[in-house]
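Q: next one to model:
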Amino acid sequence: MDACLEQVMRAVLDLPVGAAIRPDQELESALGVDSLFLMSIVVGVEAERGIELSAASIGSVRTVGDLDRAVGEALGAVGEI
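A: Model (predicted):
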C-alpha cells in the first residue's frame, strides 16, 4: 500500500497506529468511510503526492485496494508526463 495513502487514512479516520488497514477492507462497511471521509482522504493524498485522482477512479473505489490502485495509476500518469 502507498505509504502516503496509509498515513492520510490514519489521520483522517483517527485510526490508532496498530490498527490494520488491508487492501480487501471495504471502505464503508469495515472502516466507516462515507463520501466526506473519502474526499478528505483523496484531497490529502493529492496534496501530499502532487497528483490528481480522476472522478471516474474515485467513483469506482469500494475497497482500500481500489483506492491504492487509483493512487498508483495517478502516480504512474505523473511519471508519464
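Q: please count neighbours and contacts with C-alpha atoms only from this point.
A: OK.
Q: can you give me the helices in the protein?
A: Using DSSP state H, the helices found in the chain span residues 3-13, 27-31, 35-49, 55-59, 64-79.
Q: let's compare: structure for the following, please.
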Amino acid sequence: MLDTRFEEILRSVAELPSALKLSREQNLRSDLGIDSLTLMDLMVHLEAEYGVEFDDDALATINTVDELWLEVDRVD
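A: Alright, predicted model coming up:
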C-alpha cells in the first residue's frame, strides 16, 4: 500500500494532476511521463522525507511506482 506522503511527493515533484489515479503498476516514464531528471529530483525528495538512501543504480533500475515505493519502504 502506498502512503499519502509518498503520493503527495510523487504528484508534486512530477507535476501530476490531482485527478490522475495512481497505481503501483504504472511505469514512471511511459505512463506518468517522468524523465530522468525529474526522477532524480523525486528520489532526493523521498530521501529527505523518509530518511532513506537510494542505491547508486536506483535511477536505472526503478521503473514502476511499485518499485519506487518498495525502495522507500524497505528501510521501515
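Q: tm score of chain vs chain?
A: Once superposed, chain against chain, the TM-score is 0.85 (TM-score structural alignment, normalised by the length of the second structure); 75 aligned residues with a CA RMSD of 1.4 Å.
Q: quick revisit: include distance to Ala20 of the first structure when you put the helices of the first structure into a markdown table, please.
A: Formatted as a markdown table, those follow (distance: least, CA to CA, whole Å):
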| stretch | distance to Ala20 of the first structure |
| --- | --- |
| helix 3-13 | 10 |
| helix 27-31 | 10 |
| helix 35-49 | 17 |
| helix 55-59 | 22 |
| helix 64-79 | 11 |
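Q: got JSON lines for those, with mean neighbour count and distance to Ala19 of the first structure too?
A: Shown next, in JSON lines, are those (neighbours: other CA atoms under 10 Å; distance: least, CA to CA, whole Å):
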{"stretch": "helix 3-13", "mean neighbour count": "16", "distance to Ala19 of the first structure": "9"}
{"stretch": "helix 27-31", "mean neighbour count": "15", "distance to Ala19 of the first structure": "11"}
{"stretch": "helix 35-49", "mean neighbour count": "16", "distance to Ala19 of the first structure": "17"}
{"stretch": "helix 55-59", "mean neighbour count": "11", "distance to Ala19 of the first structure": "24"}
{"stretch": "helix 64-79", "mean neighbour count": "18", "distance to Ala19 of the first structure": "14"}
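Q: quick check: closest non-adjacent residue to the residue nearest in space to the middle of the first structure.
A: Of all residues in the first structure, the one closest to the mean position by CA atoms, centre = their mean is Leu67, 4.5 Å from it. In space, Leu67 of the first structure comes closest to Val61 once its chain neighbours are excluded; the distance is 5.7 Å by CA to CA, 6 or more residues apart in numbering.
Q: can you get me a residue count around the one you found?
A: By other CA atoms under 10 Å, the residues close to Val61 of the first structure number 17.
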